[in-house]
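Trainee: Quick one: sequence plus predicted model below, questions after.
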Amino acid sequence: MEIVQIVGLGLIATILVLVIKEQKPLFAFLLTAFTGIMIFMFLIGKISSVIKVIEDLAMQSNVDLIFLKTILKIIGIAYIAEFGAQIIRDAGQESIASKIELAGKVLILFMSIPIITVIIETVLKLLPA
C-alpha cells in the first residue's frame, strides 16, 4: 500500500503548492522539489531490492557483471535525468530541462559503447567469413 502513501503525499503537496503559489512562488517550488526528493528517497529501498535480485540472477546465469553494472548505470542515468528535468520543468525552465535530457541521452550513448561493441563482435563471429 505504499502507493497510497506516495499519492497521498503528492496530493497534499499539490494542494499546498496551489495555495502557496500566488503568495510565495519560490516556496511553492521548493515544496515541489522537496516532495519529489521525498518520493525518490522513499523508493530507494525498493530500487535497491530490485538491483539485488537482478545481480543475483546475473550471477546464476554467468552473465559478466561488468555488463550488468553498465546497464544499471544506464538505467540510473535515465531516471535521474528524467527526475531532474521534471523538477526544472516545474520551475518553468523548459529549455534547461531539455538540455538535461539531452545530456542524459548522450551519457547513455557513451556508456553503451562497450555493450554495442560486444554485440557487433558477436554478430560478426556468427557470420560466415
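Mentor: Noted; the coordinates are in hand.

Trainee: going forward, measure contacts between C-alpha atoms and count neighbours the same way
Mentor: Will do.

Trainee: How about the secondary structure of G92?
Mentor: Classification of G92 by DSSP: H, G, I helix; E, B strand; the rest coil places it in coil.

Trainee: where's the spatially most central residue of the chain relative to F34, distance?
Mentor: Centroid-nearest residue in the chain: Y79, 0.9 Å away (criterion: Cα atoms, centre = their mean). In this view, Y79 and F34 are 17 Å apart by Cα to Cα, to the nearest Å.

Trainee: Against that first model, consider the following:
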Amino acid sequence: MEMVQVVGLGLIATFLILVIKEQKPVFAFLLATFTGVVIFLSLVDKIADVLGILTQLAEKARVNSMFLETVLKIIGIAYIAEFGAQVTRDAGQGSIASKIELAGKILIMVMAIPIITMMIETVVQILPS
C-alpha cells in the first residue's frame, strides 16, 4: 500500500471514528485498531523485501548472522511494543501503555546482551595485558 493510500485509509477511518465515537465508543476503538492492523499488514511485503536485502548485505560483508538476527529482533520488539502501546493508549489505558513500553525496553536490553558481551570481549583481546 503506497503512502497516499495509507493516508487516505487513515483519514477515512478517522472521520468514521469521529462520527461513531459519540454513539458507540467500543466500535470506534475497534475500527481504529482494525485500521492499524490493516496498514501494518499492507506493509508486510515491504518489510520482507528490506529483510531480504539486509540479509544479502550481511552475507556479502561476512557479518556474523547472530548480529543481524539480534538487531532485527530488537527492531521487531520496538515496533511491536510501540504498536501495542499506541493501541492501548487509544483505549484510554495510558498506564498499561507505559508498562508495554517498559517491557519492550527491558526485552531489547536482554536481546542486546550477546552483542555487548562480544564487543567487550573484543576490546579486552585488543588491549595489552
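Mentor: Yep, it's here. Note that the coordinates shown come from a computational prediction; the quantities given were computed from them, not determined experimentally.

Trainee: Okay, and the residue nearest to the centre of structure 1 sits in which element?
Mentor: Following DSSP states H and E, one finds Y79 of structure 1 within helix 65-90.

Trainee: average distance between that helix and structure 2?
Mentor: Following superposition, helix 65-90 of structure 1 is found to deviate from structure 2 by 0.5 Å on average (mean Cα distance after the TM-score superposition for structure 1).

Trainee: Pull out the buried residues from the very next helix or strand once past that helix.
Mentor: Using DSSP H and E, the next helix or strand after helix 65-90 of structure 1 towards the C-terminus is helix 94-126. Neighbour-count burial for helix 94-126 of structure 1 flags 97-98, 100-101, 104-105, 108, 111-112 (criterion: 16 or more other Cα atoms under 10 Å).

Trainee: ok, now stretch 16-36 of structure 2?
Mentor: Residues of stretch 16-36 of structure 2 classed as buried: 17, 20, 28-29, 31-33, 35-36 (neighbour count, 16+ other Cα under 10 Å).

Trainee: now do stretch 47-54 of structure 2
Mentor: Per 16+ other Cα under 10 Å, stretch 47-54 of structure 2 contains no buried residues.

Trainee: Please state the offset of that stretch from the chain centre?
Mentor: Distance of stretch 47-54 of structure 2 from the chain centroid (Cα atoms, centre = their mean, to the nearest Å) equals 15 Å.

Trainee: Mean deviation, that stretch versus structure 1?
Mentor: Superposing on structure 1 and averaging over aligned pairs (mean Cα distance after the TM-score superposition for structure 1), stretch 47-54 of structure 2 comes out at 0.5 Å.
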